[in-house]
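*Asks:* predicted structure and sequence below. I'll ask about it afterward.
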Amino acid sequence: MNQFFKYTLVSLVTIATLSSCFKDNDDVFAGKSEINNFIYRGMNAFYLYKADVDVLANDRFANLEELEAYHSQFDSPETFFESLVFDRPRTDRFSVIFDDYVALENILAGNTLNNGMKFGLVGETGSATDVFGYVRYVQPNTSAERENVERGMIFNSINGIRISRDNFNALLAQTTYTIGLADLNAGVTTSNGLEITLTKEVVQENPILVTEVIDQGTQKIGYLMYTGFLSQFDEQLNGVFADFIAQGVTHLVLDLRYNGGGSVNTAIILGSLISGNPITDVYSTEEWNPDIQAQLQASTPERLVNLFKNQTNSGTTLSTLDLNKVHIITTGSSASASELVINSLDPYINVVQVGDDTAGKFQASITLYDSPDFRRSGANPAHRYAMQPLVLKSLNSVGNTDYFDGLVPDIAQNEDFENLGILGDMNEPLLARCLEDILLNGRSSRSSIPSVSYEEIIGSNELEPFGNQMWKELPN
């Protein structure tokens, strides 16, 4: 077994041993009790907030029978899992369980069922119930692109039904639906009679959405719209920075406004590409639950420290810009690994954050399978349940963490849904604020430009499974 997993579970050794000794179950479906045993074993071992959940205490159950008697009161594995999550409204908004780990693996690989229209939902001004949607961007080679959906489009109905705070989940969950377009004025929509029908399909999203090099006087400014930290695209990401270098880029605007997170390792690579710090510098450190933390500190403390990188996982040398300043665009949909990049670079270079407060997620998860060491190999063939619980929180090199309310921008500017602009265009409002600050060498106004006040309810990434997550790939 990998050294990482050699932890001690005190009196639960018996429970862990009994519940992980699998029979030949190829033709047998696991019962609720067997799945619940796996859930408890994984949460007891790894859950970040274990110490805050009394039932996860190592001495809570004397034997397997006591444990099974306890979790028999829950009507499903999902409800049992939910009972073990600490402070769902604020502290842990992100731990999840899946009844099919193949679906989870596809999500982690960026393969999702969607129609390519990425959107936000906003409360209509003057209404306690009505909601409208705005198109944030369109993924290439999708239904939305084929139907000519464009950034900035407004819609207020689906299949002829007015979108509300109570029905948007059900309406948007359909595989095929028709959006009714509308005009927006001062936060109030008026239907214009136009409709577009969209159909979901399995799509592999390339997170490198837009790249530009903008000439501003003698300055060459690289712009990257990056929508997710997916390790499959690390080589392509490195190629973008190589192209920036080839074009003589001296400044960078990194657009993370709709980036809900992803791989910790990719976040380290992106930060390293920007600053080019030595690989001896600390990018971030990790804090696990007390049991895991003590075990790692005693045996392999280096596993708690993430250093800057100088190559990809494939061994390709990173094309680093070696900047001492970067502008990063954020909104409330910038989460997890996006926040990790901002927080980790901050002690080393001048990070100018432009836009709105970020989501406030500093924790990461790992995938736990029902196997003796929680890895995919040897997973119980009688079911496909897997968990993605929060297991660690990230701290930057000076210890900053616990930003529950998000990271606050240096230049505050909310998006104007009546004037979203074109991503990568120098007149797009948030990019324009960055360019102004670069031109004036940091002397631009830090005050927000007045605009209509909107209540943004949720973004499409948050409606997708695992949409605002940060995960860690465990070493072999």
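*Replies:* On my side now, so go ahead.
*Asks:* every contact and neighbour count from this point should use C-alpha atoms.
*Replies:* Will do.
*Asks:* most residues in a single strand of this protein, which one?
*Replies:* strand 188-199 (DSSP state E).
*Asks:* helices or strands next to the helix or strand just after it in the packing?
*Replies:* Downstream of strand 188-199, the first helix or strand assigned by DSSP states H and E is strand 201-204. Contact here means 3 or more C-alpha pairs under 8 Å, 6 or more residues apart in numbering; DSSP states H and E; on that basis strand 201-204 packs against strand 111-114.
*Asks:* next one: the strand it packs on to chain centre, how far?
*Replies:* Offset of strand 111-114 from its chain centre (C-alpha atoms, centre = their mean, to the nearest Å): 15 Å.
*Asks:* one more to weigh against that first structure:
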Amino acid sequence: MTFSKVQKGIALALSFSMLAACGGSSNSSSTTDVDNGSTGGTPGNGTNNQWVAGEFKAKEDFANKCAIVRTGSDPFTGEIYKDTAGTLTDEKMWLRSWNHESYLWYNEVEDVDPANYTTPQAYFEVLKTFAKTASGADKDNFHFAQDTAEYRERTQGGASSGYGIRWRFGSTTPPRELFVVQTEPNSPATTAGFKRGDQILEVDGVDLINGDDVETLNAGLFPENDGQTHTIKVKDTFGIEKTLTVTSGSYEIAAVKATNTFVHDGNTVGYIQFDTFSIADAQTDLINKFTEFRNANVNELVVDLRYNGGGLLALSSQLAYMIAGDVNTNNRSYYTLKYNGKWSDDQVLGFYDQEIDWDNSRFTGVDLPTVALNKVYVISSGSTCSASEALINGLAGIDLDVVLIGGQTCGKPYGFVPTDNCSTTYFTIQFSGVNAKGFGEYSDGFIPKQNPNFQTEIQGCTVTDDLTRPMGDISEGMLSAALYHMETGSCPTVKATKVVNQTGISQKNTGPALHKPDNRFEQMIENNAIITPIKDASN
């Protein structure tokens, strides 16, 4: 996965964020001044860092006072590090004050003595709400810290290695099930011949389903570096087995993948698979496709967000406008950021109807194309998050008829600005988003229902992802269900479309597990609702 385009989305967006980050990042040489975690003041640091329950000093009193001081400049920004000599207590007291000022649910955080925690990162883990949602899930699933140098490198530095495969795990223990959901265009996987729905049978000669050599399996499935070559035996959706040779390497993510325009039941239907709002360059692809839709007089639209984890709210707002048009969106709010009442004033985002110059974060004055529809079909799954959910909620907020086809969305009506201090970048929920009607409490996700009764229930049909057909194929389960609903106004009776193990190998239900890649960081970044201030074209 390459970040050359993501840089214009995530990294550029963060550089223009409304909230300023503190400190920088590097693996530069440093000097140390480490305390033992006590709450006593540090001679010479100019600040009393003693913890007193219920009393909070300004975060600036502790910012950039570090137990390990970096020297030199940030290799990504060129700025001189702001680190000064401090202690672990200073770092923890900064976290306490910053979190108390900015955290959306600051009044639900227990004020505990930082001396009870060895590191700032361990202390940060308890600076959150531990409340549950109505479904019993954690209210805050998005509290996270990352080494700043690693964070900068992964969001601003070149490429990451891999095959370009989105996987689906059935079982990680014998009898294991692992399928190819899709591959990125021009990726090593696509070049090698992997297809949607392929079931993995062997890796470098090791039986994936019941084999015990998980070290070989993991090394072959999830390579850590470029240039690693492995052989993988698969069974395709027709039951044909083949052995593919694939070499890991860099590739670019395509935000817009499958598209289609066709006539169904007398209507001209447009279909677009849109996989991420995190790539600002995707604006061009969206503009080109919606120009085609408009010129083809599309009067029914299917927007496939089943794999879209979110990203730039500005791009989400642009897509919403391209769907709904001027009459539906004029002088209407798309997304209002609701803060905790002291960190920032609430901020309103409208429906963006112009192209954006992302290099300078300003509107160009060029109008976006639109199909100006009153109804849209959205295909969803548990991977539909953040800015994708904002699209659903934002359109529902202006009474556009949104029909949801697929699965319950992930439930992330929140966002944050990653903030640095002393070599660590912290992510804490800082705002929620509501639509023009003031609704935004969908922390358990949106649910497709034939007869919705609640605001989190959206008219639509529950349908499983169909790996037996290509994306955009009118016979693919989710798209087919959308077309059936267009025709009848009701949901089809859908057979289970899950690809099953047909190897005939006996099931053991015991044995070593595959080690799934730890992609929590990628999910934290991708699923964040990223806010960027966009200037008028005249500024």
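*Replies:* Received the coordinates, thanks. All of these numbers come straight from a predicted model, not from anything done at the bench.
*Asks:* name the element residue 479 of the second structure belongs to?
*Replies:* helix 477-488.
*Asks:* got the residue ranges for the strands in the stretch 1-150 of the second structure?
*Replies:* Per DSSP state E, counting those that start in this stretch, the stretch 1-150 of the second structure carries strands over the ranges 30-32, 65-66, 68-70, 84-85, 144-147.
*Asks:* actually, the stretch 251-400 of the first structure.
*Replies:* Using DSSP E, counting those that start in this stretch, the strands of the stretch 251-400 of the first structure run over residues 251-255, 262-263, 282-287, 305-307, 325-330, 350-355, 363-365, 368-369, 386-388, 390-395.
*Asks:* tell me which other helices or strands the last one touches.
*Replies:* For strand 390-395 of the first structure, the contact count by 3+ C-alpha pairs under 8 Å, 6+ apart identifies strand 282-287, helix 337-345, strand 363-365 as packing neighbours.
*Asks:* out of the ones you listed, the one nearest residue 66 of the first structure is which?
*Replies:* With C-alpha to C-alpha as the measure, strand 363-365 is the member of these nearest residue 66 of the first structure (28.4 Å).
*Asks:* my read is that residue 401 of the first structure contacts residue 363, right?
*Replies:* No. The criterion here is C-alpha atoms under 8 Å, and residue 401 of the first structure misses it with residue 363 at 9.2 Å.
*Asks:* give me the more crowded residue out of the two.
*Replies:* residue 363 (28 against 16; other C-alpha atoms under 10 Å).
*Asks:* so what's the residue mapped onto the more buried one from the second structure up against?
*Replies:* Using TM-score structural alignment as the criterion, the counterpart of residue 363 of the first structure in the second structure is residue 414. Neighbouring residues of residue 414 of the second structure by C-alpha atoms under 8 Å, 6 or more residues apart in numbering: 386, 429, 430, 431, 432, 433, 528, 529.
*Asks:* give me the longest helix you can find in the first structure.
*Replies:* The residue-count maximum for a helix in the first structure (DSSP state H) belongs to helix 32-46.
*Asks:* what angle sits between it and strand 390-395?
*Replies:* Put simply, helix 32-46 of the first structure runs at 20 degrees to strand 390-395, going by axes from the mean of the first three to the mean of the last three C-alpha atoms, to 10 degrees.
*Asks:* and the nearest residue to residue 340 of the second structure once chain neighbours are set aside, how far is that from residue 344 of the second structure?
*Replies:* The shortest distance from residue 340 of the second structure to any non-neighbouring residue, by C-alpha to C-alpha, 6 or more residues apart in numbering, is to residue 104 (4.9 Å). Look at residue 104 of the second structure and residue 344 of the second structure: by C-alpha to C-alpha, to the nearest Å, they are 11 Å apart.
*Asks:* so these two - more neighbours on which side?
*Replies:* Higher neighbour count among residue 104 of the second structure and residue 344: residue 104, with 25 against 16, using other C-alpha under 10 Å.
*Asks:* for the contacts of residue 414 of the second structure, which ones persist in the first structure?
*Replies:* Retained in the first structure by both residues aligned by TM-score structural alignment, their matches' C-alpha atoms under 8 Å are the following of those: 386, 429, 430, 431, 432, 433, 528.
*Asks:* quick check: the two most widely separated of those residues?
*Replies:* 386 and 430 (13.8 Å).
*Asks:* between these two, which contacts overlap?
*Replies:* Common neighbours of residue 386 of the second structure and residue 430 (C-alpha under 8 Å, 6+ apart) are 414, 415.
*Asks:* more crowded one of the two?
*Replies:* residue 386 (30 against 23).
*Asks:* what is the equivalent residue in the first structure for the more buried one?
*Replies:* Using TM-score structural alignment, the partner of residue 386 of the second structure in the first structure is residue 336.
*Asks:* show me where the stretch 51-200 of the second structure has helices.
*Replies:* 88-102, 120-124, 148-156, 188-192 (DSSP state H, counting those that start in this stretch).
*Asks:* most tightly packed of the ones you listed?
*Replies:* Mean neighbour count (mean count of other C-alpha atoms under 10 Å) peaks for helix 88-102 among those, with a mean of 25.
*Asks:* buried ones in stretch 465-477 of the second structure?
*Replies:* By neighbour count on 16 or more other C-alpha atoms under 10 Å, the buried set for stretch 465-477 of the second structure is 465, 466, 467, 468, 469, 470, 471, 472, 474, 476, 477.
*Asks:* which residues in the stretch 151-300 of the first structure form helices?
*Replies:* Ranges of helices within the stretch 151-300 of the first structure are 168-172, 234-246, 264-275, 290-299, based on DSSP H, counting those that start in this stretch.
*Asks:* next one: the closest residue in space to residue 437 of the first structure that isn't next to it in sequence from residue 432 of the first structure, what distance?
*Replies:* Leaving aside its sequence neighbours, residue 437 of the first structure sits nearest to residue 444 (C-alpha to C-alpha, 6+ apart; 5.0 Å). Using C-alpha to C-alpha, we find residue 444 of the first structure at a distance of 11 Å from residue 432 of the first structure.
*Asks:* separation between whatever residue of the second structure lines up with residue 345 of the first structure and residue 84 of the second structure?
*Replies:* In the second structure, residue 345 of the first structure lines up with residue 395, judged by TM-score structural alignment. From residue 395 of the second structure across to residue 84 of the second structure, the span is 48 Å (C-alpha to C-alpha).
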